[in-house]
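**Q** Sharing a model prediction with you, sequence too.
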Amino acid sequence: MGKLVVVVNVTLDGVMQAPGGTDEDTRGGFRHGGWATPYADHVMAETMGRGMRADGALLFGRRTFEKFCGYWPRQTDGNPYTEVLNRKHKYVASRSLAEPLPWQNSSLLKGDATAAVAALTREVEGDLVVLGSGELVRSLAGAGLVDIYTLSIHPITLGSGTKLFAEGETGYDTLELVDAVPTTTGVIIATYQRRRRASETS
């Protein structure tokens, strides 16, 4: 049985919206897309690459899946992420998509997302890694399903935008820091393990 691992870029004030590009997600009039791009360096690439190469599968919400699907399968520049993302099995939580999905090794989760993911963690060999997918992450966190958060915390505040956790969206969790890697650009790649709630251990 693997762990459910959330991998997210966030700002110091908790915003996770559109880290990669200006047109990635403009919902709510968000104008700061691409805020994470200037902070990429070799330390981040090596650290995240090790995690990506580990055994397991990937999990996406619909919006993030479509963004990734529109970019990564078309890359031919030898980027090591391309091979990993194409090869790994990808599960997609969506009420609007239908199979067959356009990206190789992709499957649509049927029914309630939290129930489907809970079952999936018992079946997948290795970890089940969620990339981005804020709405899905908040649902899974609220259901107590997330085991590990790997947060790339960027030294920038935006003051607006969709946050990883909005007030009242999840139950109370206590996290334990298990690893922290500073990059040359000031990003802290922090890995937190969730401590089980009392109701889950009783």
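**A** Received the coordinates, thanks.
**Q** going forward, measure contacts and count neighbours with C-alpha atoms only.
**A** Noted.
**Q** Quick check: closest non-adjacent residue to the most centrally placed residue in the chain.
**A** Residue closest to the mean C-alpha point of the chain, counted by C-alpha atoms, centre = their mean, is Leu131 at 2.4 Å. Distances taken as C-alpha to C-alpha, 6 or more residues apart in numbering put Val7 closest to Leu131, at 5.2 Å, once the chain neighbours are dropped.
**Q** here comes the other one, which I'd like you to weigh against the first:
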Amino acid sequence: MGTITVFASVTLDGVMQAPGRPDEDPRGGFTHGGWALPYQDEVAGRFAAEGMSQGGAILFGHRTYDDLMGFWTSTPEPNPFTEALVAADKFVATRRRDIRLDHPNSTALVGEASDTVARLRAERDGGITVLGSGELVRALIAAGLVDDLVLLQHPLVLGTGTKLFDTTPVALELQRSLTTTTGVIIGQYAVR
């Protein structure tokens, strides 16, 4: 059986929407896109590279898959993230039967995520990392399918935007933490 780890950037008030670029996700009139950019440093980069070097599959919601793969595969080479993303087995949770996946090693999991991801987790050995994908993450947490959370907690409060957590209680046990030079606290948690 596989294990599912969520890897997400969040603000102190739990917002996860559009950390990477100003135009990343303006849904709901969100105007703070790119909020994580000023906090990038070598510590966070090394931590992300460490996780990517462990291999394993990547799981996305379809919007995050389209955005993230589209961005990283159009970024000028050389880029270690592009190579790792393209090479990895990618699974896309979606309700759309007509979804088109344009990148190699990509498989659609069509249906309700709580069902399709539960089957994937049961059938696949090794790690499965969820990148972004807030709606998917909330559904997986509610279904009890998340084993670990890696949260990059940025010292910032936005007051608006899509949040990582909803009303589902989650008990966590801190496994590891480190602080970047820009004040981001990287917490690795096991879900109890």
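**A** Done, it's in. The structure presented is a predicted model; accordingly, all values stated were derived computationally and were not measured.
**Q** Fetch the TM-score of the aligned pair.
**A** For these two chains in superposition, a TM-score of 0.95 is obtained (TM-score structural alignment, normalised by the length of the second structure); 192 aligned residues with a C-alpha RMSD of 1.3 Å.
**Q** before we move on, back to that, quick check: the residue nearest to Leu131 of the first structure touching Gly132?
**A** Yes. Judged on C-alpha atoms under 8 Å, Val7 of the first structure makes contact with Gly132 at a distance of 6.4 Å.
**Q** Those two: which has the busier surroundings?
**A** Higher neighbour count among Val7 of the first structure and Gly132: Gly132, with 24 against 20, using other C-alpha atoms under 10 Å.
**Q** what's the closest residue to that one other than its chain neighbours in contact with, if anything?
**A** Distances taken as C-alpha to C-alpha, 6+ apart put Val8 closest to Gly132 of the first structure, at 5.2 Å, once the chain neighbours are dropped. With C-alpha atoms under 8 Å, 6 or more residues apart in numbering as the criterion, the residues that contact Val8 of the first structure are 16, 131-132, 149-152.
**Q** try His62 of the second structure
**A** 92-94.
**Q** between those residues, which has the most around it?
**A** Highest neighbour count within these: Val92, with 26 neighbours (other C-alpha under 10 Å).
**Q** which residues of the second structure fall in strands?
**A** With DSSP state E as the criterion, the second structure has strands at 2-11, 57-61, 90-94, 106-110, 126-131, 148-154, 172-179, 185-191.
**Q** any chance of those strands in TSV, with distance to Asp67 of the second structure too?
**A** Listed next are these as TSV, based on distance: least, C-alpha to C-alpha, whole Å:
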stretch	distance to Asp67 of the second structure
strand 2-11	15
strand 57-61	10
strand 90-94	12
strand 106-110	14
strand 126-131	11
strand 148-154	20
strand 172-179	28
strand 185-191	24
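**Q** With Lys163 of the second structure as the reference, name the closest of those.
**A** When these are compared by C-alpha to C-alpha, strand 2-11 sits nearest Lys163 of the second structure, at 8.0 Å.
**Q** Out of the contacts of Val8 of the first structure, the closest to Glu200 of the first structure would be?
**A** When these are compared for distance to Glu200 of the first structure (C-alpha to C-alpha), Tyr149 wins out at 18.4 Å.
**Q** I'd say the closest one and Tyr192 touch.
**A** Yes. Here Tyr149 of the first structure reaches Tyr192: they are 5.1 Å apart, a contact under C-alpha under 8 Å.
**Q** about what we covered before: please produce CSV containing the contacts of Val8 of the first structure, extended by distance to Ser139 of the first structure.
**A** Formatted as CSV, the contacts of Val8 of the first structure follow (distance: C-alpha to C-alpha, whole Å):
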residue, distance to Ser139 of the first structure
Met16, 15
Leu131, 14
Gly132, 13
Tyr149, 14
Thr150, 17
Leu151, 17
Ser152, 20
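**Q** List just the nearest of those to Trp72 of the first structure.
**A** Leu131 (13.5 Å).
**Q** Per the alignment, the closest one pairs with which residue of the second structure?
**A** In the second structure, Leu131 of the first structure lines up with Leu131, judged by TM-score structural alignment.
**Q** how near is its match to Asp98 of the second structure?
**A** Per C-alpha to C-alpha, to the nearest Å, Leu131 of the second structure is found 22 Å from Asp98 of the second structure.
**Q** which residue packs closest to His103 of the second structure, ignoring adjacent ones?
**A** Distances taken as C-alpha to C-alpha, 6+ apart place Val86 nearest to His103 of the second structure, at 7.0 Å, with adjacent residues excluded.
**Q** Pretty sure the one you found sits against Pro80.
**A** No. Look at Val86 of the second structure against Pro80 with C-alpha under 8 Å: they stay out of range, at 10.1 Å.
**Q** The two - which one has more neighbours?
**A** Neighbour tally, Val86 of the second structure and Pro80, criterion other C-alpha under 10 Å: the higher count belongs to Val86, 16 against 11.
**Q** Map the more buried one onto the first structure.
**A** Counting by TM-score structural alignment, Val86 of the second structure corresponds to Asn86 in the first structure.
**Q** show me what contacts that match?
**A** So Asn86 of the first structure contacts 72-73, 103-105 (C-alpha under 8 Å, 6+ apart).
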